[in-house]
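# Fold the following and give me the result.
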Amino acid sequence: MSGGNVSDGVVRVGDTVRRPTGPWTPAVHALLTHLNEVGFRAAPRPLGIDEQGREVLTYVPGHVVWPDRSALLEPARQLARVARLIRDFHDAVQDFTSPPDAQWQVLIPAEGSDIIAHHDLAPWNLVVADESRWAFIDWDTAGPGSRLWDVAYAMHGFIPLSAYPDRERRDAGDRLRVFADAYDLDEAERRRLVPLLGRRTRSMHDFLRDQAARGVQLWATLWAAGHGDVWRSDAEYIEQREDQWVHALLAG
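Modelled structure (predicted):
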């Protein structure tokens, strides 16, 4: 199976995907069931637990955008569609009530807790089949968070907001505005978002650093491979350009 950074034990069986379970699985299944029941179809549907103790999800056909995200999301209308899809998810989850015994897998504590957020809305978790079917996968780290926490992370990945030569965008400000407009952020939300962009990105560096120091896999492997350097560099790039982001989001 492609997509994400964690694929051990994840297999496709016919039109289903089988994955190892965790204490968070019942809560995630309740979330996915709610999303499907209220009409949000851009997520897999849970089908229970199989005889081997694995969770069973509907298979989402298509290809994962990462790493060739530029080919798909270059037109502004495609980037806007991602933003609207995320807004649709956030609206759909707004009325979800967590089970009383919910045990979410919280990797990085979020700033705010107005919704159950995805926490990894990124190109490596966006599956596209055709113009009619886009969906987000890998919901295992869903948990308490905020709309802006999810949006800040998604903007980093989809615009992208990055200092690396092969990813840096001269039109990053314009794309930031396209995303914010499509999501329909109001002025107050845009002002709160700007400093959050850097903090959310830096939180990934700090998480990998701390997990690597404890020898926790797979995070230690990602840290050793240089992922921490990427997140730190991107955080610095974002933080140094806050005035540019404010202008892009509020001009006009």
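
# okay, CA-based contacts and neighbour counts for the rest of this
Noted.

# how about the strands in the chain?
For the chain, the strands defined by DSSP state E occupy 11-13, 16-19, 46-49, 55-58, 63-64, 115-117, 126-130, 133-136, 143-145.

# nearest to residue 84, of the ones you listed?
Nearest to residue 84 among the strands of the chain is strand 133-136; the distance by Cα to Cα comes to 11.4 Å.

# Which positions within that closest one qualify as buried?
For strand 133-136, the neighbour count (16 or more other Cα atoms under 10 Å) marks 134, 135, 136 as buried.

# Who are the packing partners of that strand?
Here strand 133-136 touches strand 126-130, going by 3 or more Cα pairs under 8 Å, 6 or more residues apart in numbering; DSSP states H and E.

# how distant is the strand it packs on from the center of its chain?
Relative to the centre of its chain, strand 126-130 is centred 15 Å away, using Cα atoms, centre = their mean, to the nearest Å.

# what's it in contact with?
60, 61, 62, 63, 64, 65, 66, 134, 135, 136, 137 (Cα atoms under 8 Å, 6 or more residues apart in numbering).

# From residue 18, how far out is the residue sitting furthest away from the middle of the chain?
In the chain, the residue that sits farthest from the middle, by Cα atoms, centre = their mean, is residue 51; the gap is 30.3 Å. Noted for residue 51: a distance of 11 Å to residue 18, by Cα to Cα, to the nearest Å.

# Please give the structure of this sequence too, so both can be compared:
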Amino acid sequence: MVPGLTADPEFDSDSLRVIARDGSAVVRRTDWWSPAVQGLLRHLERVGFAESVRFLGLDADGNERLGYIAGVSGMEAWRNVIPEAGLQAYARLLRRYHDAVRDYVPEPGAAWMTTDRPLRPGEVVSHGDVGPWNTVWRGDEVVGLLDWDQAAPRPALHDVAYALEYAVPFRSDEDAMADIGFPAPPDRPRRIRVFAEAYGLPTADGLVDAVLAEQEETLRATVAVAARGLQPHADWVAAGFAADQQRRIDWTRRNRSLLE
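You can find the predicted model right below:
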């Protein structure tokens, strides 16, 4: 807990950095990737991407202050992408972000959580953790995108695949209904097509393979970050994350007939 501030139950105490609310700001401790993310957030504000959190500066202790976005996030936000209208809004949000960052070039030497390499041709600074739980909704409108810690140079398709993994979802019918709240088994091929069309892709071809590649990269990157002692990643890996993630990868490989 940041001294003198009050914990807000809306924020997860097991998040990457201690979080507290100070009026309309969220106060977070910084780490090695923070300057790179702050540069990204400044760019998004300059180009008018309204849904990103705003970087408000550092306090006297070196903690960063971010603008608070009011609305529904977390599991409740995940449920907002079950209806096709919500799924389309989610895809359009991601496309607006990628359009906003398309020409952004980070400062030389920018170090991200998962890499310190520069952009490669055809890449963007991806969000990296664009799951439905990191969106903010007011009614049926998506108004925010949270938790930029895992931003890094990647193909934009990585974000698309990450979003699809959880919004389609790439998991069993039982898990989709019991854990997320789908009222019936999801029509996965249709949901992939709906997302792809709303995002602006010319075709949904190859997206299942893109999700597989993203799942494998997520496994590699999470284990690598955990090996550096970063929390909560280290605890996740200690609790069996690698085996759980491998099971997700195996499910995708076994169930292509449900997905295509």
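
# TM-score for this pair?
The TM-score (TM-score structural alignment, normalised by the length of structure 1) is 0.84; 243 aligned residues with a Cα RMSD of 2.8 Å.

# that older thread, residue in structure 2 paired with the residue farthest from the centre of structure 1?
Counting by TM-score structural alignment, residue 51 of structure 1 lines up with residue 60 in structure 2.

# quick revisit: which of the buried residues of strand 133-136 of structure 1 sits closest to residue 6 of structure 1?
For those, the residue nearest residue 6 of structure 1 by Cα to Cα is residue 136; the value is 15.0 Å.

# In the stretch 1-150 of structure 2, what residue spans correspond to helices?
Along the stretch 1-150 of structure 2, counting by DSSP state H, counting those that start in this stretch, helices occupy 34-46, 75-80, 84-101.

# ok, now the stretch 101-250 of structure 1?
Applying DSSP H, counting those that start in this stretch to the stretch 101-250 of structure 1 gives helices spanning 147-158, 172-183, 187-213, 219-224, 227-239, 242-250.

# so the second one corresponds to what in structure 2?
I take that to be helix 172-183 of structure 1. Using TM-score structural alignment, helix 172-183 of structure 1 corresponds to residues 188-199 of structure 2.

# Run through who's touching that stretch.
Residues from elsewhere that reach stretch 188-199 of structure 2 (Cα under 8 Å, 6+ apart): 84, 87-89, 91-92, 94-95, 164, 168-169, 202-204, 207, 258-260.

# would you list the helices of the stretch 1-150 of structure 2 in JSON lines and tack on distance to residue 132 of structure 2?
Output for these, formatted as JSON lines (distance: least, Cα to Cα, whole Å):
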{"stretch": "helix 34-46", "distance to residue 132 of structure 2": "20"}
{"stretch": "helix 75-80", "distance to residue 132 of structure 2": "5"}
{"stretch": "helix 84-101", "distance to residue 132 of structure 2": "8"}
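
# quick one: which of these is nearest residue 108 of structure 2?
Proximity to residue 108 of structure 2 (Cα to Cα) singles out helix 34-46 among the helices of the stretch 1-150 of structure 2, at 9.9 Å.

# just the angle between that closest one and helix 84-101, please?
Helix 34-46 of structure 2 and helix 84-101 are oriented at 100 degrees to each other (axes from the mean of the first three to the mean of the last three Cα atoms, to 10 degrees).

# which part of structure 1 lines up with helix 34-46 of structure 2?
Here helix 34-46 of structure 2 aligns to structure 1 at residues 25-37, judged by TM-score structural alignment.

# In the matching stretch, which residues are buried?
For stretch 25-37 of structure 1, by 16+ other Cα under 10 Å, it's 25, 26, 27, 28, 29, 30, 31, 32, 33, 34, 35, 36.

# mean deviation of it from structure 2?
Compared with structure 2 after the fit, stretch 25-37 of structure 1 shows a mean deviation of 1.5 Å (mean Cα distance after the TM-score superposition for structure 1).
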